[in-house]
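Engineer: I would like the atomic coordinates for the input below:
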Amino acid sequence: MRLHRLDLTAFGPFGGPQSVDFDDLSAAGIFLLHGPTGAGKTSILDAVCYALYGSVPGARQNGQGLTLRSDHADPATRTEVTLELTVAGRRLEITRQPPWERPKKRGRPGTTVEKAQSTLREYDPAAGAWKSLGRSHQEIGEEITQLLGMSREQFCQVVLLPQGDFARFLRADAEARGRLLGRLFDTRRFAEVEKRLADRRRTAEARVREGDAALLADAHRMQQAADGTLDLPELTPGEPGLADTVLAAAAQARSTARERLTIAECGVLAADSARAAADRALTGVRELARLQRRFADAQDRARQLAERAGEYEETRARMERSRKAEAVAPALELRDAADAEHRRATDADARARARLPREYADAGAAGLAAAARR
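Structural biologist: Model (predicted):
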C-alpha cells in the first residue's frame, strides 16, 4: 500500500481544510511527523485509518462518531476525509463523511443530524478519469479489507502503533517488551501455532524414534545374517545420522551379499557342469554294463547249446527220418486201407460160405486158396 494524498476538513484539531501530500514527503524515501503535543500528529494517522475503515483506533470515537469533528470548525462546515492511495496495483480514492450536527435551515431554530456518507472511486488510466465503485459503507469496507488483507484491528496493531504504547515499548525490558508486543499485535494465534508446532515436533520426534528403533532392529538382524562381517557402530534411536549410517551399512552388506551370491552362482554352475559330466559317465557305464550282461547271457546260451549238441543231433536225425517217413505215408495208408478192405471181404466171404452146403463151401475155399496162390 502507498499513500498519495490526504485531505482533511473539520477533522480532529483541524478546523479548516488541510492537505498532506505523501508523494512529496516520501520523495526522500522516509519522512517524520513531529510537533508539540496536540499539534495533530495522531489525528493524521486517525484520518488515514478512518478513510480506510470508517473508524479510528482505540476509544477516540464514540458510538455516533461525533467526536471526530473538530471543535474549531464552522458549524456549517461538514467533516470530511479524502484519501488517495495505491493498493494491489489499483489507484483508489476514498471519501468519508461521519455523521454531524448541522444548524437547521428551515423551521424552528436548532440542529439536525445528517447520516454518514462514503464514496469509493478508482482511477482509470485508459480513460484518464475517476470512476465510481460504490457508496455503501459495508461494500467499501469489504473491498478495502480484501485489498489490504488486514482488518481494522490488525491494521491498527501492525501499522499504527499508539504513541503511549510505543514509549513503553522503548523503555521496557526484553520480557516486558515481548508481553507488550504480544498485546499490541495479538500474538496469541502465533503462540497457538507455536504450541501446535511444538506438539507436532514432539509427535514427529516420537515417530522418528519409533522408526529408528525399527530400523536398528532390522540393522541388527542384517548384522546377524552377515555372520559378523558387517561393521555397525553403536547407535541409539533419535540420534542424528542414524538412518544414513544404517543405509551405508546396508549398502555394504548388500555389496558383500552380491559378491557371495556371485560366488555361489559360479559354484552352482560348476556343480551343474560336474553333475552333467557325471550323468554322461553314468550313462556310458550303464550302457557298458548292459552290453556285458548281454555278452554273458550269450556265452551262457552258447555253453548250454554246446552241452545239448548230442541231443540236438539225435533230434535232428529223428526229424530227418520223420521227413523221409512222410514220403511213404500215403502208400502205407493205401496198404492199411487195402488190408481193411481185404479183411472185410474175407469176413463177408466166410459168412457167405457158412450159409452154403459143406461141399460147396470146401470147393469154394479151395478155389479161393488157389486164386490166392496165383
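Engineer: from here on, just use CA atoms for contacts and neighbour counts.
Structural biologist: OK.
Engineer: middle-most residue in the chain, spatially?
Structural biologist: Closest to where the C-alpha atoms of the chain average out (CA atoms, centre = their mean) is Gly211, at 19.1 Å.
Engineer: which element is that one on?
Structural biologist: helix 188-225 (DSSP states H and E).
Engineer: how about this one, so we can line them up?
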Amino acid sequence: MRLHRLEITAFGPFGTTQTVDFDTLSTAGLFLLHGPTGAGKTSVLDAVCFALYGSVPGARQGPGTTLRSDHAPADTLTEVLLDLTVGGRRLEIRRSPAQPRPKKRGGGFTTEKAQSTLREYDPATRAWTGLSKSHQEIGEEITQLLGMSRDQFCQVVLLPQGDFARFLRADAEARGKLLGRLFDTRRFAAVEERLAELRRAAAHRVEEGDARLLALAHRMAQAAAGLPAARTPVEG
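Structural biologist: Below you'll find the predicted structure:
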C-alpha cells in the first residue's frame, strides 16, 4: 500500500481542511511525523484508518466521543479523503461520519448521515470512475485488498497507537495467522501440507512393510521349530 494524498476537514483538532502530500514526503525515502503533544500526529493516523475502515482505533471512537473538530465552523462538515495505491490499483476513498449540521430551513440542527464513496483511477483514460457508495462494499473491498481487518491494521501498521505491544503479547496462533496474511504464506503452507501428506503415506507403507516382515519372521520361526505354519495371509 502506498499513500499519495490525505485531506482532513473538521476532523480531530483540525478545524479547517489540511492536506498531507505523501508523494512529496516520500521522495527522500523515509519521513518522520513529529510535533509537540496535541499537534495532531495521532489524528493524522486516525484519519488514514478512518478512510480505510470507517472507524478509528480503540476507544477513540467509543461512546461519548466524536470525530468532529470542536474548532470547525458549524457549516463545515467533517470529511476525510485518502488517495492511495493498493494491490496495483489507484483508489480514492472519501468518508464522513454521522454528524450534526445546521438545518437548511429554519433554525437548529439536523443529523447528516455517514457517507462513503470509492473511486478508481484509470491510467488509460486519465479519469476517475465511481465504484461504490456502500459502506459495506467499500469495507469489504479495502479489507480484501489490504489483507487485514481494522484491528489487524491497527496492531501492525499504526505502531504509535501502542497496539503493536498487544500484537507482541498475542498467542502464537493469533500472530501466526496475522503474519501469514501479511506475507502471503499460503504457498509455503501448501508445500508444508504436501510434505506432511507424503510423510504420512510413507509412514503407512513402512508400517505395512513391518507387519509383513513380522508375519514372515513368525512363519519362519514356526517352520524351524517343526510346527505347522499359521495361516497368516501375507502379501507378496
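Engineer: tm score of chain vs chain?
Structural biologist: Here the TM-score for the pair of chains, by TM-score structural alignment, normalised by the length of structure 2, is 0.72; 197 aligned residues with a CA RMSD of 3.2 Å.
Engineer: what range in structure 2 does the helix or strand just after the helix holding Gly211 of structure 1 sit on?
Structural biologist: Next in sequence after helix 188-225 of structure 1, counting helices and strands by DSSP H and E, comes helix 242-307. Under the alignment (TM-score structural alignment), helix 242-307 of structure 1 falls on nothing in structure 2.
Engineer: what's the angle from the first helix or strand past helix 242-307 of structure 1 going along the chain to helix 242-307?
Structural biologist: Going down the chain from helix 242-307 of structure 1, the next helix or strand is helix 309-355, by DSSP H and E. On the basis of axes from the mean of the first three to the mean of the last three CA atoms, to 10 degrees, helix 309-355 of structure 1 is oriented at 50 degrees to helix 242-307.
Engineer: list the buried residues of the helix or strand just after helix 309-355 of structure 1.
Structural biologist: Following helix 309-355 of structure 1 in sequence order, the next helix or strand is helix 358-373 (DSSP H and E). Within helix 358-373 of structure 1, the residues scored as buried using 16 or more other CA atoms under 10 Å are Ala361.
Engineer: repeat for stretch 117-127 of structure 2
Structural biologist: Buried-residue list, stretch 117-127 of structure 2, by 16+ other CA under 10 Å: 117-121.
Engineer: what does that stretch correspond to over in structure 1?
Structural biologist: Counting by TM-score structural alignment, stretch 117-127 of structure 2 lines up with residues 119-129 of structure 1.
Engineer: and that stretch, end to end?
Structural biologist: For stretch 119-129 of structure 1, the first-to-last residue distance is 16 Å (CA to CA, to the nearest Å).
Engineer: give me the contact list for it.
Structural biologist: 90-96, 130-136, 140 (CA atoms under 8 Å, 6 or more residues apart in numbering).
Engineer: now, among those, which is nearest to Glu80 of structure 1?
Structural biologist: Nearest to Glu80 of structure 1 among those is Arg96, at 5.9 Å by CA to CA.
Engineer: from what I see, the closest one and Glu80 are in contact.
Structural biologist: Yes. Assessed by CA atoms under 8 Å, Arg96 of structure 1 is found in contact with Glu80 at 5.9 Å.
Engineer: how close does the closest residue to Gly38 of structure 1 other than its chain neighbours sit to Arg188 of structure 1?
Structural biologist: Distance criterion CA to CA, 6 or more residues apart in numbering; nearest residue to Gly38 of structure 1, sequence neighbours excluded, is Pro13 at 7.8 Å. Pro13 of structure 1 sits 36 Å away from Arg188 of structure 1, going by CA to CA.
Engineer: with neighbour numbers in mind, choose between those two.
Structural biologist: Pro13 (19 against 11; other CA atoms under 10 Å).
Engineer: how about the strands in the stretch 51-200 of structure 1?
Structural biologist: Using DSSP state E, counting those that start in this stretch, the strands found in the stretch 51-200 of structure 1 span residues 80-87, 90-97, 100-103, 111-114, 117-124, 129-134.
Engineer: want to throw those strands into TSV with distance to Pro17 of structure 1?
Structural biologist: Output for the strands of the stretch 51-200 of structure 1, formatted as TSV (distance: least, CA to CA, whole Å):
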stretch	distance to Pro17 of structure 1
strand 80-87	9
strand 90-97	14
strand 100-103	17
strand 111-114	20
strand 117-124	18
strand 129-134	22
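Engineer: neighbours of Ser134 of structure 2, how many?
Structural biologist: 13.
Engineer: thinking it is in contact with Ser116, fair?
Structural biologist: Yes. Ser134 of structure 2 is in contact with Ser116 according to CA under 8 Å; the separation is 6.6 Å.
Engineer: which residues in structure 1 does the lengthiest strand in structure 2 align to?
Structural biologist: The strand that spans the most residues within structure 2, counting by DSSP state E, is strand 2-11. Strand 2-11 of structure 2 corresponds to residues 2-11 of structure 1 when matched by TM-score structural alignment.
Engineer: related to what we said a few turns ago, quick one, the longest strand of structure 2 and strand 79-86 angle?
Structural biologist: Here strand 2-11 of structure 2 runs at 170 degrees with respect to strand 79-86, directions being taken by the same axes, to 10 degrees.
Engineer: quick one: average offset of strand 2-11 of structure 2 versus structure 1, please.
Structural biologist: Superposing on structure 1 and averaging over aligned pairs (mean CA distance after the TM-score superposition for structure 1), strand 2-11 of structure 2 comes out at 0.5 Å.
Engineer: check the mean deviation of whichever helix or strand comes after that strand from structure 1.
Structural biologist: Downstream of strand 2-11 of structure 2, the next assigned helix or strand under DSSP H and E is strand 14-21. Superposed on structure 1, strand 14-21 of structure 2 shows a mean distance to its aligned partners of 0.6 Å (mean CA distance after the TM-score superposition for structure 1).
Engineer: and the contacts of strand 14-21 of structure 2?
Structural biologist: 4-10, 40, 69-73.
Engineer: now with 7 Å, please.
Structural biologist: Contacting residues not belonging to strand 14-21 of structure 2 are listed as 4-10, 69, 71-72 [CA atoms under 7 Å, 6 or more residues apart in numbering].
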